[in-house]
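Chemist: for reference, the sequence and a predicted model appear below.
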Amino acid sequence: MIRTLLSAGGSALLLAASYAFLAMPTGRSGEAVYLPGAAMAQETAEAAEVDTSTIREMVLGAEDAPITMIEYASYTCPHCAAFHAGPFKEIKKNYIDTGKVRFIYREVYFDRYGLWASMIARCAGSDRFFGVNDLLYSTQDEWVRAGEPQAIVGELKKIGRMAGLDDAALESCLQDGDKARTLVAWFQENAAADDVTGTPSFVVDGEKVSNQPYADFSALFDEKLGE
């Protein structure tokens, strides 16, 4: 099963909501403190061009692997969590770690929570990204259902701390309105280029592949390796 993407208009509304939210934490007076950059990001969210070249691809596996697999996934998508708990572990062990598959992970943003999770994961850097990735999926039920937005961000920060990030680094990453806007533009570019309509979605050597059991992925890879 897959989770269906929103329209471009829906994505824009969620992006605006995300910027508007980063209206926490509260100051000593109890009034909301808007994160620096959020207002500017909102105002420029509909700019004609956004330079997405600054967004780094998150990759596992040998650069010269004979097969390239791209996954499009959302941190709030339960089907994506199931894939990472099951088939992905076997794919990594038998194909990625053995140099047969180069794996590229690309985030999809259904909602502001997924965007915030992505910003935390990327804040950890490329060396720790996939470790945070695993934590976000394995604890998805906990942080997604934490309650109010401020509570969800609190849970995401806990995951960031587990990855070795301090509070200052986490605040800086979450306050980066330019980065949030660029990530959303990057996601929209990728989704359009690969005709991604839901998550998890996969592209293997340029061809769209549906979410499926490990045995089916394995058969597909073995067929390609035998060509």
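Modeler: The structure has been received and is ready for your questions.
Chemist: please make it C-alpha for all contacts and neighbour counts, starting now.
Modeler: Fine.
Chemist: mind listing the helices for the protein?
Modeler: Taking DSSP state H as the criterion, the chain carries its helices at 8-21, 38-44, 78-85, 87-91, 112-123, 126-138, 140-144, 149-162, 167-174, 177-193, 214-226.
Chemist: put this beside the first:
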Amino acid sequence: MAANSQRRFRLSSVIVIALGSALLGGLGTAIVMNSPLGGNASATPGQTAPGQAEPGAEQQQTASGVPDLARRIDGDPTALGAVDAPVVMIEYADYRCPFCSLFTRDTMPKIMEQYLADGTLRIEWRDLPIFGEQSVQTAIAARAAGDQGLFWEYNAAVAAAAPERGHPDIDRAMLIGFAEQVGVPDLAAFELGLDSETHRAAVQADLQEAQSIGATSTPLFLIGDEGIAGAHPLETFQAVIERQAARP
């Protein structure tokens, strides 16, 4: 592999056509089909990107040679699970991506219940704001909530309010409303955090990391040395997590 592309990885695509699939209610998934990862931008929900199967098809991608980007920082508010967990799942996501919200609402709680409690899995969040400044501002807001120990609660509240289709408008008043909803104790400090250049820089650093591997579509998951693009059913994640956990 050329030196200037050492951190990129190639996806071997396996497309399983499931006629009448209930995945996303038949909306399809926003996925990346080209190699290296990131050849296509994500599709608008209900539309089909170049190289993407028709809506209603279940599409699964696994990757080989995935770079180890796990940070394993003790006390990281944007991570869940033991620092030394044998498997790390990194999620690159945009708060205004309906597929990311679907995963957060429907699949993430089940993964947490099954694999966090027994120490198998660590989950690390990465911001990949591909839908504009409102996405950046929401990512900053979640980090401001994280300053008060409520990153994941804030994350879940945004996802719970998201529509099934399209990219919601999220203004400053809504960001403050989510903070009130999850019980952020110091709202004045939270509002100061909304203008934090430190948080903005952290979001930018996540974005640059994603760009370094060619990621342009959300959600994207790196699980050990495998990758999954798109909001897949729980069983897809279970298979990869358990395969990774079984490795010596």
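Modeler: All right, it came through fine. Owing to the predicted nature of the structure, the values given are computational and were not obtained by experimental measurement.
Chemist: which one of the helices of the first structure lies nearest to residue 103 of the first structure?
Modeler: helix 87-91 (9.6 Å; Cα to Cα).
Chemist: so that closest one matches what in the second structure?
Modeler: Per the alignment by TM-score structural alignment, helix 87-91 of the first structure matches residues 107-111 in the second structure.
Chemist: returning to that earlier point: dump the helices of the first structure into JSON lines; add mean neighbour count as well.
Modeler: Below are these laid out as JSON lines (neighbours: other Cα atoms under 10 Å):
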{"stretch": "helix 8-21", "mean neighbour count": "17"}
{"stretch": "helix 38-44", "mean neighbour count": "17"}
{"stretch": "helix 78-85", "mean neighbour count": "18"}
{"stretch": "helix 87-91", "mean neighbour count": "18"}
{"stretch": "helix 112-123", "mean neighbour count": "23"}
{"stretch": "helix 126-138", "mean neighbour count": "18"}
{"stretch": "helix 140-144", "mean neighbour count": "18"}
{"stretch": "helix 149-162", "mean neighbour count": "19"}
{"stretch": "helix 167-174", "mean neighbour count": "16"}
{"stretch": "helix 177-193", "mean neighbour count": "19"}
{"stretch": "helix 214-226", "mean neighbour count": "13"}
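Chemist: could the ones you listed be laid out in CSV, adding distance to residue 58 of the first structure?
Modeler: Formatted as CSV, these follow (distance: least, Cα to Cα, whole Å):
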stretch, distance to residue 58 of the first structure
helix 8-21, 22
helix 38-44, 24
helix 78-85, 15
helix 87-91, 15
helix 112-123, 9
helix 126-138, 7
helix 140-144, 20
helix 149-162, 17
helix 167-174, 17
helix 177-193, 13
helix 214-226, 21
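Chemist: which one of those lies nearest to residue 106 of the first structure?
Modeler: Nearest of the helices of the first structure (Cα to Cα): helix 177-193, 7.5 Å.
Chemist: so how far is the closest one off the chain centroid?
Modeler: 11 Å (Cα atoms, centre = their mean, to the nearest Å).
Chemist: so who does the spatially most central residue of the first structure touch?
Modeler: Against the mean C-alpha coordinate of the first structure, by Cα atoms, centre = their mean, the closest residue is residue 107 at 3.0 Å. Residues in contact with residue 107 of the first structure (Cα atoms under 8 Å, 6 or more residues apart in numbering) are 72, 73, 74, 75, 118, 187.
Chemist: counterpart of the fourth one over in the second structure?
Modeler: Alignment note (TM-score structural alignment): residue 75 of the first structure maps to residue 95 of the second structure.
Chemist: that match contacts residue 156, correct?
Modeler: No: using Cα atoms under 8 Å, residue 95 of the second structure makes no contact with residue 156, being 9.8 Å away.
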